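Give me a 3D structure for the following:
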Amino acid sequence: MTVFVVLAILVLVLLAYTASLERRVRRYISRTAASRHLVTVELDRRHVQLEPFIAAVESSGLDPKTVRALVGARSWSKAVRERELSLNAQAAAENALSAAVHSVLAESDMHPTLKTNWAFQGPAGDLETTEKRIAGAVRVYNDNAYRLSLARTTFPSKLVAKALKVLDPEPFVEHAASAGEQPEDLPAQLA
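Here you go, the predicted structure:
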């Protein structure tokens, strides 16, 4: 009789542990999806803020080469997002856009007339804030994707993730291979 009680208790403990693993894996899935959505929202916000910023930059008298780099990076980023390419390609395009934005902001710091020009400083300040928000959102997404990936590969949560058919999340990082190459289906002038 005591053997059956002990076995029943062990089965209940095992079921409770399995249920907690399932909740944890589902929580990681939902957090990863929510943080991916947050990255998308912030990137959309940046694209909206780029319109008045580029208009202000074009009329500011900054180096035309820097302005062309910014416009080209924005076009590349839009093209990658519209074609729904991989997260690695999207990260490469977004990193190029961030670098172009930061180079314009750095060059604008050397122009004393732009420091007092509200038509430039307003969009520039908004864009700087959004850049910081994007960096934070990407960190949160990558952290959640790492946790979900870890849950997929470690025992015993691996069994639960396999039963739930969880796919390995792709991190939002630019790999060295994708950083130097241009996607084949994008025109050369966009890069």
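
Please make it C-alpha for all contacts and neighbour counts, starting now.
Will do.

Can you tell me, leaving aside adjacent residues, what's nearest to the residue positioned nearest the centre of the chain?
With distances taken as C-alpha atoms, centre = their mean, Val138 lies nearest the centre of the chain, 4.1 Å away. Nearest residue to Val138, sequence neighbours excluded (C-alpha to C-alpha, 6 or more residues apart in numbering): Val39, at 6.1 Å.

Please provide the structure for the following sequence as well, for comparison with the first:
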Amino acid sequence: MPLAIVIIAIVVVLALWFISLYNGIVQKDNRCDNAWQTIDAQLQRRNDLIPNLVETVKGYASHESKTLEAVTQARSAVMSATTPEGKMEASNILSGTLKSLFAVVEAYPDLKANTNFQQLQAELSETENKIAYARQSFNDCVLEYNNAIETFPGNIVAGSKFKTRQGFEVTDASVRQAPQVKF
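Here you go, the predicted structure:
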């Protein structure tokens, strides 16, 4: 009789341990989803600000249409991307085109002094900072989740149900370069 109680106790402890590990993996997976939704919300905020910024710049720098078109196209690419990976790549390209836009703006002192432009630039800069923070948070969540499902004993509990996730990374090396403005 005491052996049966010991076996039952061991089975119960193992079941609770398994449930605890499984729930921990699910929570980490959900944190990754939440972190991505935060990035997505900030990307949408940036996308909402860009048309106002472009219209303000157009009034001062109408001959810079190539740069403005690039920003508009990059914004459209972010909005039309359907996967997190696609949004990541399109967002990186948009960040690069925005750097080019702000480099062009340096040549227009009246524009830089315009209150609307300053406000839009400040909001966009704040949003870019929030995006950077959200990306870091997302990458931290992905790291924690991937570690949970790839290390022992989590890999046994995760089985084939949970797949590794990809963190946010720069895929276009050109966005790491400072923009060059030529007049």
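
what about the equivalent of the residue nearest to the centre of the first structure over in the second structure, helix or strand, and which?
Counting by TM-score structural alignment, Val138 of the first structure corresponds to Arg135 in the second structure. Per DSSP states H and E, Arg135 of the second structure falls inside helix 115-150.

next structured bit after that helix?
As the chain continues past helix 115-150 of the second structure, the following element, by DSSP H and E, is helix 154-158.

give me the stretch of the first structure that that following helix matches.
Across the first structure, the stretch matching helix 154-158 of the second structure (TM-score structural alignment) is residues 157-161.

post-alignment, the matching stretch versus the second structure, mean distance?
After superposition onto the second structure, stretch 157-161 of the first structure sits on average 1.4 Å from its aligned residues (mean C-alpha distance after the TM-score superposition for the first structure).

now swap in stretch 22-30 of the first structure and tell me
Mean for stretch 22-30 of the first structure is 1.2 Å (mean C-alpha distance after the TM-score superposition for the first structure).

cool, stretch 118-129 of the first structure as well?
For stretch 118-129 of the first structure, the mean deviation from the second structure after alignment is 0.9 Å (mean C-alpha distance after the TM-score superposition for the first structure).

ok, longest helix in the second structure?
The residue-count maximum for a helix in the second structure (DSSP state H) belongs to helix 2-60.

what packs against that one?
helix 65-80, helix 84-105, helix 109-113, helix 115-150, helix 154-158 (3 or more C-alpha pairs under 8 Å, 6 or more residues apart in numbering; DSSP states H and E).

Leu53 of the second structure: which of those helices is closest?
helix 115-150 (6.1 Å; C-alpha to C-alpha).

Now do the closest one against helix 2-60, angle only.
If you take axes from the mean of the first three to the mean of the last three C-alpha atoms, to 10 degrees, helix 115-150 of the second structure sits at 160 degrees to helix 2-60.

picking that back up, residues contacting the match of Val138 of the first structure?
The contact partners of Arg135 of the second structure, taken as C-alpha atoms under 8 Å, 6 or more residues apart in numbering, are Ala35, Trp36, Ile39, Phe168.
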